[in-house]
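Novice: no sequence on hand, only this structure:
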């Protein structure tokens, strides 16, 4: 006997089929017999029934994931269940003001990066790479009601800016993850693409992060919550990193490696730069620190990877960090590349992710 799970009638769209009761399913055949009377009933299956309803018609309790065999985005907050509305303030979106499943339910790939202009350029690039028919003017900022973050959608790809540093990306990730959850997105891959400073490697090298480490070269993200220090893991998805690395081999003249990424809270003193408004250490101490970082497996430095890895891992998202290096910090503190070279380097992570997404979607020639 199959288990039949009763569903509230208001959650189901109108059905052309006569029915004795409205059913959802675990693993239910298209016809089932009632164990009580033997009556054969036709079960009308609608996989994404809630997405056709206006968001204002549903409470947040109806957003629970009940489908089998799919990897959904999880939120680790029991208080969300008791909320009638969730306002994603910094994204200018909400569960009552927007039909999030209809807007975002088909998202499979999320790419985040610091620069708004770079994320718009990536969305336009993906539009061409995926051979979509929308005109360029159709790629509009979904978060236009706020100037905090910028979001663009093209097909199954969502591109979002996150600003600079852990606090900025943390706010964006909280609301992005809730958005994906409310939209009932499944099997989502999220990738941070950006720029970084290299350690002991040539400028232009693309680093795929295996583990994000802090300024002590430890694989952890420490956050003060109330008056406690909470430590979270920063390990990223190894299979995804390997898949990205294999994709890089298909691109000519594309130096790529897998290594540790160090995440700091500051661009200047926190990364051992000698050219900030403040400098409390010597050149010798700087070089000693960076050499020890290299010996610990660190190949590049940026300012977002630890919180990105920690939050994505806790919420069940397969995540990766892909950054190009713009200089070798053992040699320089300031970026002095010609403009055309800098632009080409900045496009390298986009090119790799485009190749990865097209391969996942079966669009590679």
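Specialist: Structure received. None of these values were measured; they are calculated from a predicted model. Residues are numbered from 1 along each chain as shown.
Novice: from now on I want contacts and neighbour counts done on CA atoms only, so please keep to that.
Specialist: Fine.
Novice: would you map the strands across the stretch 101-250 of the chain?
Specialist: With DSSP state E, counting those that start in this stretch applied, the stretch 101-250 of the chain shows strands at 109-113, 151-154, 157-161, 189-198, 206-213, 220-225, 228-233, listed in chain order.
Novice: what's the last one packed up against?
Specialist: Using 3 or more Cα pairs under 8 Å, 6 or more residues apart in numbering; DSSP states H and E, the elements in contact with strand 228-233 are strand 220-225, helix 305-314.
Novice: and the angle from the helix or strand just after the longest one to strand 206-213?
Specialist: Right, the one you point to is helix 305-314. Downstream of helix 305-314, the next assigned helix or strand under DSSP states H and E is strand 318-328. Calculated by axes from the mean of the first three to the mean of the last three Cα atoms, to 10 degrees, strand 318-328 forms an angle of 110 degrees with strand 206-213.
Novice: take a look at this one as well, against the first:
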């Protein structure tokens, strides 16, 4: 493609600025005169059920007091890896300076091997596995959990890893638009024998707020861009290194270049269904992913382990700063 030029990118990039000092130790969100925004569901049958068993979370409306356990949740952070989400929970425990011990942070979903969940003050940290089917199952039960718990003004953020397109490995991408493999902002799902199409619009104000937070972090680049969500890690993302490959090297590279020209800056496998479901249920949502490689240069992730570990901490650092800013806590560098 003759109009492909990563160096001429007009991406909105963050620049480092001094961190402002603030005070306060409360873990309550600042008061507002606006009405509370509750999580809602799009299922007319749910309220008529005698009991709602959240099977994959090992929770239920009869077996657990969900409002007491989760009613104060304001921030939900989800990511693929159980270990990563446990690490994020421990990180947020330190950042929020909570009085209880780290040993008190237990996996709420320990009775199942599907997902893990940790609660740190007003923050939930939950794993969702890999791919659209896995995160979809988790989101159905998570949204019902927030609904039954009568949570209000909830912000939900997916933090994860991704492949970059035309940007340096280690860059953090804040998604402004989640698109499918045809570069369209939509999520298509087969329901019964129909294809249902849903919007993947994310909260623009939340994306801008996250981007503004990133300006205070000088250790890695952050940008706003489109994120492409695929159903597959290999052929679906134009890789040549899977067990199957049905296209030429030239065709795969041309596809990635066209994606770049369409405004796409990273590829992952969860953002479209995440955006669609959260939007329908009244949740302000964002996707923040670090890139582990530049797909225009290679297919395989071959950076040293310690480098990858450091990369994976970058979205967590940004989200921590965002949460502390929302809570009015003193900004600290971890």
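Specialist: That came through, no problem. From a predicted model like this one, the values you see are computed outputs, not experimental measurements.
Novice: among the strands of the stretch 101-250 of structure 1, which is nearest residue 103 of structure 1?
Specialist: Closest approach to residue 103 of structure 1 among these (Cα to Cα): strand 151-154, 9.3 Å.
Novice: mean shift of the closest one relative to structure 2?
Specialist: With mean Cα distance after the TM-score superposition for structure 1, strand 151-154 of structure 1 departs from structure 2 by a mean of 0.4 Å once superposed.
Novice: so that strand corresponds to what in structure 2?
Specialist: Using TM-score structural alignment, strand 151-154 of structure 1 corresponds to residues 117-120 of structure 2.
Novice: cool, stretch 88-100 of structure 1 as well?
Specialist: Going by TM-score structural alignment: stretch 88-100 of structure 1 matches residues 54-66.
Novice: cool, and stretch 291-311 of structure 1?
Specialist: So stretch 291-311 of structure 1 sits over residues 257-277 in structure 2, by TM-score structural alignment.
Novice: just the terminal-to-terminal distance for the matching stretch.
Specialist: 29 Å (Cα to Cα, to the nearest Å).
Novice: ranges for the helices of structure 2?
Specialist: Taking DSSP state H, the helices of structure 2 run over residues 66-70, 82-95, 132-148, 204-214, 249-261, 271-280, 305-327.
Novice: so what touches the shortest one?
Specialist: Put plainly, it is helix 66-70 of structure 2. 60, 145, 146, 148, 149, 150, 151 (Cα atoms under 8 Å, 6 or more residues apart in numbering).
Novice: so for the alignment partner in structure 1 of the second one, what's the nearest residue that isn't a sequence neighbour?
Specialist: With the correspondence set by TM-score structural alignment, residue 145 of structure 2 lines up against residue 179 in structure 1. If the residues on either side of it in the chain are set aside, residue 179 of structure 1 comes closest to residue 100, at 7.2 Å by Cα to Cα, 6 or more residues apart in numbering.
Novice: please apply the same query to residue 252 of structure 2.
Specialist: Nearest to residue 252 of structure 2 is residue 238, by Cα to Cα, 6+ apart, at 5.0 Å.
Novice: structure 1: which residue goes with the one you found?
Specialist: Aligned partner of residue 238 of structure 2 by TM-score structural alignment: residue 272.
Novice: isn't its match right up against residue 286?
Specialist: Yes: with contacts counted by Cα atoms under 8 Å, residue 272 of structure 1 reaches residue 286, the gap being 5.4 Å.
Novice: higher neighbour count, the two?
Specialist: Taking other Cα atoms under 10 Å, residue 272 of structure 1 and residue 286 do not tie; residue 272 has more neighbours (22 against 17).
Novice: what's the spacing between that one and residue 285 of structure 1?
Specialist: 9 Å.
Novice: with residue 133 of structure 1 instead?
Specialist: Residue 133 of structure 1 is 55 Å from residue 285 of structure 1, by Cα to Cα.
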